[in-house]
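Trainee: I'll drop the sequence and a predicted model, then ask my questions.
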Amino acid sequence: MTDRRNFLKSSSLLIGGLWLSPNIAAARARIAPSDQVRVALIGCRNMGFGILKHHLALPDVRCIALCDVDQNVLEEKLGEIEAATGTRPEGFQDFRKVLERQDIDAVIIGTPDHWHCLIAVAACQAGKDVYVEKPMANSIGECDLIQQAGKRFDRVIQVGQQQRSGQAFIESRDLVKSGHLGKIRKVNIWSNFNYGLGNEKVPNSAVPKGVDYGFWLGPAPQRDFNSNRFHGSWRHFWDYGGGLMSDWGVHLLDMAIWVEENPSAPSRVLTYARNVNTENRDRDTFDTMNVLFSKKDFLINYDMNGGLQTGPYEKPYGIAYVGEKGTLVVNRGGYEIYPEWDGTANAPKCEAKKLEGTKESHNLHVANFVDCIKTRKQTVCPPEAGRIAALHAHIPNIAARVGAEELLWDDAKREFVGNKAANALIWPDYREPWVLPKL
């Protein structure tokens, strides 16, 4: 843990948002081609492009290609990269053309969730390492395929659950694992965000000029174009994502799983889900969910509220590790320990600690990925960790969709116990001509 923390600290000094810095360009010019890591981005809006920028803040990384089915986005991002680095990557609308290039070492997958599996598996087959955004895939079965592909083709895979690289979460995990809070009874998690309501309904419209909408849909069902199902808000529909549960839920649940003695898939899940706000809202997913995961080490309680912005400890989102000696509350801004009081000793049962002002950790997560490409070591968030976290989001979503308050999951058999409707949602039905990868 000490070596890793030192690496993260040194990396943060090097790449703290300096992707446009002349110092980076000068350092890049001194690195031999044989020591360079050549990357391509597939899915260029928002998070995908942000992750690419963190890659380019490292002097030993080059961007070789960009790929997006929206020609408008593609041209914009090609121009930004050229302005920042002096070199214009090659642009593509078909990810398969990207993977044919032999000069690409790794791909970043920033597409909607329903594309993650097809692209990640194909990238592994093509000999590329993979940085894939969370959740690792849009279904339980597809998560397995990505994990199998990484192992079979000996690829480095980093899942974009970047909190594993964040100082506040690393220190919190260390404190919990060290016994500072005593025995952990439960982990309370909450996420309250306005965007969880989805957008207001709008009519279908023509496909925007420059967009290959059929390719954007890919393996998802054919539907008329609607802006609510496209850029920025696609995650509110089961065809492409899992709503607030698979967006923020994966991040936060991963931090509860991370402190388990032996992190594992959930075996028994109790779910309450409703759409409380239905007024003119366009979504498949739920705005209100409470989920209980009965784990071997402790209980995980997840509370989700789309359309709300306040929560416990005056935080819209967070994690509370509840121990017998105290409770540690953490989010991306830092953590604080609230000790229990020992009336007999007239003293707190543990030392109060506080960390404030911590920042996002995407840059450190990217630095870990690039380091692992070179060393061939396991990443901070390897496929198995991504799979387990995704299961904690997908199982409650499946329960809500089939109206099951309780689901039992047999991880060895990769199936639900006694629920045919739930088992039917383990794998997606791909639209022709796309087919599930076979390994």
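Mentor: Received the coordinates, thanks.
Trainee: Could you use CA atoms for every contact and neighbour count after this?
Mentor: OK.
Trainee: For the stretch 151-300 of the chain, just list every one of the helices.
Mentor: 167-177, 213-217, 243-257 (DSSP state H, counting those that start in this stretch).
Trainee: I'd like to know which of these is closest to Gly160.
Mentor: Closest approach to Gly160 among the helices of the stretch 151-300 of the chain (CA to CA): helix 243-257, 9.0 Å.
Trainee: And here is the other one:
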Amino acid sequence: MKRRNFIQSTTVFLAGTTLSSVAPLNLFANGLVDKIRFAVIGVNGMGWSNLNALLKDPRAECVALCDVDENVLTKRTAELAKRNIIVSSVSDYQKLLTNKEIDVIVIGTPDHWHCKMMVDALAAGKDVYVEKPAGNSIHECNLMVAAQKKYNKVVQVGQWQRSQQHFKDAMAYVHSGKLGNVRLVKAWAYQGWMKATPIVPDTAVPEGVDYKTWLGPATNRPFNRNRFHFNFRWYWDYAGGLMTDWGVHMIDFALLGMKAETPISIVASGGKFANPDDASETPDTLTAIYQFKDFNLQWEHATGINGGPYSRDHGVAFIGNNGTLVVNRQGWEVIPERESGKDKIERVEFQKSLDNGLEKHTSNFLDVIQSRKLENLNASIDVGSHIAKICQMGNIAYRLGKKIYWDAEKNKFTDSEANKFLAAAYNNGYKMPSV
């Protein structure tokens, strides 16, 4: 039976059957459908990387691309055509959601679009791979978790380090207790290659760009190339700077290693110390301290500098009474504390990463699409939303310039000023998704 006819027949069958009365129909595992067909929204950066990682797996087939920049769309479809991969292309993502032959939506857009696109895709019956950070506000993150639970679809967040073996090995060592009492955890991102964003004037919208759609629910502003494509990260309208760009990776493992949930308090200090007069809004230098019950977590980031702690430009350090474990994308090691001229624990020499985290992450996503065992996801929407919320807390403390406290039972801050930052404003006729 052809794929289209099979899906149409199945849809008719399910329409007359209550969902509670039948087991989930696993088309892929039962061999009824030969490929998991996916479409990508936003193919200029990580969306393109995710696409190529998925194509490394023979189970996946790319069938469509979507981007509001026709120049990017033309470039990517041509690149795929050279590899004998023929895809359709659209500028309106809603057209992908009505296509019954698309099983999966990959979201690689700026952060301010993640929540609405993910909720819309789930409501349309699609499984979703969404880039990090999951949402652009604490409220959006809560909505995304609620939407997944409502529609019971597979959602993987692009925190691909969760799929790397050396990170798993490092976490196992932390959990072994050999480090002794860990009272301080440091996480950081020092990005020397990130330079100042020069001030440029507003201009007319470039030909082929649907800027109105790109803005979506963000504040309506004139077009400025500084805010477009990669540099959207440095503007509060669309993202949260290095805190949400890299913090979701590093702080995620800090919490995972400590088996911690939400902090008691957060305080942050920083600013545009490197380039005070450039065009960006988010801080290029930031220190945030999260207080938990039994330990402190310290986050640091700086652009234009590579010399981070332990001579690493990014990483996480678990500092215990017996020694310190340091882990980043390249590998991990244990540095012993010394007492009376002797190491308190055995040194673990640098354990190099040996796998491709992104490819393993997308393969894990496809595995769960086939098995429908959502508990096997390496970075579910629960995981991705939780760490995105923690990073948002750090940014909120910085923007308020004072120490703030989180009420875990009420799922909000104890400070009314801080609670004004819980939800991102939706503009231009867009409404916050309802679940």
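Mentor: Good, I have the coordinates. All values reported here derive from a predicted model rather than from experimental measurement.
Trainee: Please identify the most buried of the helices of the stretch 151-300 of structure 1.
Mentor: Highest mean neighbour count of these: helix 243-257, a mean of 24 (counted as mean count of other CA atoms under 10 Å).
Trainee: in structure 2, what residues pair with that one?
Mentor: Under TM-score structural alignment, helix 243-257 of structure 1 corresponds to residues 241-255 of structure 2.
Trainee: Asp103 of structure 1 contacts Arg38, correct?
Mentor: Yes. In this structure, Asp103 of structure 1 is within contact of Arg38 by CA atoms under 8 Å, at 7.0 Å.
Trainee: Neighbour count: the two, which is higher?
Mentor: Arg38 (18 against 13; other CA atoms under 10 Å).
Trainee: my guess is that one meets Gln102, correct?
Mentor: No. With contact defined as CA under 8 Å, Arg38 of structure 1 does not count as touching Gln102 (10.3 Å).
Trainee: would a markdown table of the helices of the stretch 151-300 of structure 1 with distance to Glu142 of structure 1 be doable?
Mentor: Listed next are the helices of the stretch 151-300 of structure 1 as a markdown table, based on distance: least, CA to CA, whole Å:
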| stretch | distance to Glu142 of structure 1 |
| --- | --- |
| helix 167-177 | 28 |
| helix 213-217 | 17 |
| helix 243-257 | 14 |
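Trainee: Nearest to Pro22 of structure 1 among these would be which one?
Mentor: Judged by CA to CA, the one of the helices of the stretch 151-300 of structure 1 that comes nearest to Pro22 of structure 1 is helix 167-177, at 27.6 Å.
Trainee: now the closest one: which residue numbers in structure 2?
Mentor: Counting by TM-score structural alignment, helix 167-177 of structure 1 corresponds to residues 165-175.
Trainee: report the longest strand in structure 2, please.
Mentor: strand 182-191 (DSSP state E).
Trainee: after superposition, how close is that strand to structure 1?
Mentor: Following superposition, strand 182-191 of structure 2 is found to deviate from structure 1 by 1.4 Å on average (mean CA distance after the TM-score superposition for structure 1).
Trainee: Show me how far that strand is from its chain's centre.
Mentor: Put simply, strand 182-191 of structure 2 sits 19 Å off its chain's centre (CA atoms, centre = their mean, to the nearest Å).
Trainee: So the residue at minimal distance from the centre of structure 2 versus Trp214 of structure 2, what's the distance?
Mentor: Computing the C-alpha centroid of structure 2 and ranking residues by CA atoms, centre = their mean puts Lys132 first, at 1.2 Å. Distance, Lys132 of structure 2 to Trp214 of structure 2, by CA to CA, to the nearest Å: 18 Å.
Trainee: one step back: quick one: end-to-end length of the match of helix 243-257 of structure 1, please.
Mentor: In stretch 241-255 of structure 2, first residue to last residue: 20 Å (CA to CA).
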